[in-house]
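# 3D model of this:
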Amino acid sequence: MAMHASQIEALLRDAFPTADIIVSGDDGVHMAAEVSATEFAGKNRVQQQRMVYAALKGKMDGPSGELHALALTTRVKE
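As a prediction, this is how the structure comes out:
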């Protein structure tokens, strides 16, 4: 089952309520997300990305995951 950009954004918004979030992609399997969040302060890029993947609540886990690929850009929101 494919995911829509709005579903990904909703999961990210739950985890990062004050973040600036842009989700793009239209095939439902290969998507891109830009997340600018204050929660990333003091975290390196890998830690930031792990936080985003955790927010997706298993939607990318294994071959049966709903989302196959997510090109991810993270930054600390100022």
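
# could you use CA atoms for every contact and neighbour count after this?
OK.

# so who does the closest residue in space to Val52 that isn't next to it in sequence touch?
Once flanking residues are discounted, Val52 sits nearest to Leu12: 7.0 Å by Cα to Cα, 6 or more residues apart in numbering. Taking Cα atoms under 8 Å, 6 or more residues apart in numbering, we find Leu12 in contact with Ile21, Val52, Ala55, Leu56.

# alongside the first, I'd like the structure of this one:
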Amino acid sequence: MNAETIRTLIENGLPGAQARVQGDDGVHFEATVVAEAFRGKLPLARHRLVYATLGERMGGEIHALALKTLTPEEAGIGDS
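Reported below is the predicted structural model:
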């Protein structure tokens, strides 16, 4: 598993999302995900949305994924 594959899975699974994923060892990754779908959701619900895009890979091919989840406004890219 690599960071680019994870980014693609997240962005395909969350329409309109923008993801930045890093991880050099192939099993531990960090991701920042910006998505309108996070609006009004608590952090746990946001993380579940991201995990759902990765399915059974979580806990398998992806041993750990540290997440930062933001709405476009929280990321400073939305309408002010």
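
# TM-score for this pair?
Taking TM-score structural alignment, normalised by the length of the first structure as the basis, the two superposed chains have a TM-score of 0.87; 73 aligned residues with a Cα RMSD of 1.0 Å.

# quick one: the aligned residue in the first structure for Gly13 of the second structure from Asp26 of the first structure, how far?
Matched to the first structure by TM-score structural alignment, Gly13 of the second structure sits across from Ala15. With the distance defined as Cα to Cα, to the nearest Å, Ala15 of the first structure ends up 23 Å from Asp26 of the first structure.

# check Ala55 of the first structure too.
Using Cα to Cα, Ala55 of the first structure is found at 21 Å from Asp26 of the first structure.

# of those two, which one has the most company?
Between Ala55 of the first structure and Asp26, Ala55 has the larger neighbour count (other Cα atoms under 10 Å), namely 18 against 12.

# I'd guessed the more buried one sits against Leu11; true?
Yes: proximity of Ala55 of the first structure to Leu11 meets the contact threshold set by Cα atoms under 8 Å, at 6.2 Å.

# from the contacts of Leu12 of the first structure, pick the one nearest Ala37 of the first structure.
The shortest distance between Ala37 of the first structure and any of these, using Cα to Cα, involves Ile21 and amounts to 8.5 Å.
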